[in-house]
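# sequence-free structure coming up:
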């Protein structure tokens, strides 16, 4: 696949894909005879993984470390698991914080809605 096709498939800019490759998040992408990037299915799996992890809020530094460990082979499985476990803990904390924020927003919106209803009732009584 070309960089344009991968960009469209994963809704990432071509610049983002180039950046991910440059910093090592996507292992080196092969090029065709014309020098154009030729993404394999394996490359696309990396793009999908990185996008998923970034959408979950994982920092680029943690992902760079993960990819580097992966490239070192099976002897790093324990380290990779530990890294992902720590990132999962951080994600759970962020989700809990977001849930608290959502509950507070819902409370505020509901109280405003109640205020609006109360004002409308008062205006209607005043008109009667």
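Received the coordinates, thanks. Keep in mind that what you see is a predicted model, and the values were worked out from it rather than measured.

# From now on I want contacts and neighbour counts done on CA atoms only, so please keep to that.
OK.

# which element is residue 12 on?
Secondary structure assignment for residue 12, by DSSP states H and E: no helix or strand.

# Put this next to the previous one:
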């Protein structure tokens, strides 16, 4: 199936300006119709969803641009793409460990306050 930019914009929940910006960055490369209008496909929908997911993981736009460039070069670049994804996974796991440490800190502080409250209640 083929979609013009307006319909595609609605399907992927991105503005037309954002799609044009992504195209300018080289993230997406829509086909062109005979009258030179952008013609997006179902594969483009999946690709944009993937880009959006990479952004949600916090992957820098520079890395997403490189990933897109490698993707458009074909299967010979799979190892390089895997490395980019592995680097992002490492960043996420580092962030996860940091968040876990913050949660532990807050839990400890809350436990301390609950203990103080309990002690105050006993003396009243």
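Received, thanks. Keep in mind the model is a prediction, meaning the values are calculated, not measured.

# what's next to the longest strand along structure 2, contact-wise?
Longest strand of structure 2, by residue count under DSSP state E: strand 38-41. The contact list for strand 38-41 of structure 2 (Cα atoms under 8 Å, 6 or more residues apart in numbering) reads 1-5, 8, 30-33.

# for it, the distance to its chain's centre please.
How far strand 38-41 of structure 2 lies from its chain's middle: 22 Å, per Cα atoms, centre = their mean, to the nearest Å.

# immediately after it, which helix or strand?
helix 42-56.

# Which strands or helices does that following helix pack on?
Helix 42-56 of structure 2 sits against helix 5-12, helix 61-73, with contacts defined as 3 or more Cα pairs under 8 Å, 6 or more residues apart in numbering; DSSP states H and E.

# Dump these to JSON lines, plus distance to residue 41 of structure 2 and mean neighbour count.
Formatted as JSON lines, the helices and strands packed on helix 42-56 of structure 2 follow (distance: least, Cα to Cα, whole Å; neighbours: other Cα atoms under 10 Å):
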{"stretch": "helix 5-12", "distance to residue 41 of structure 2": "9", "mean neighbour count": "16"}
{"stretch": "helix 61-73", "distance to residue 41 of structure 2": "15", "mean neighbour count": "16"}
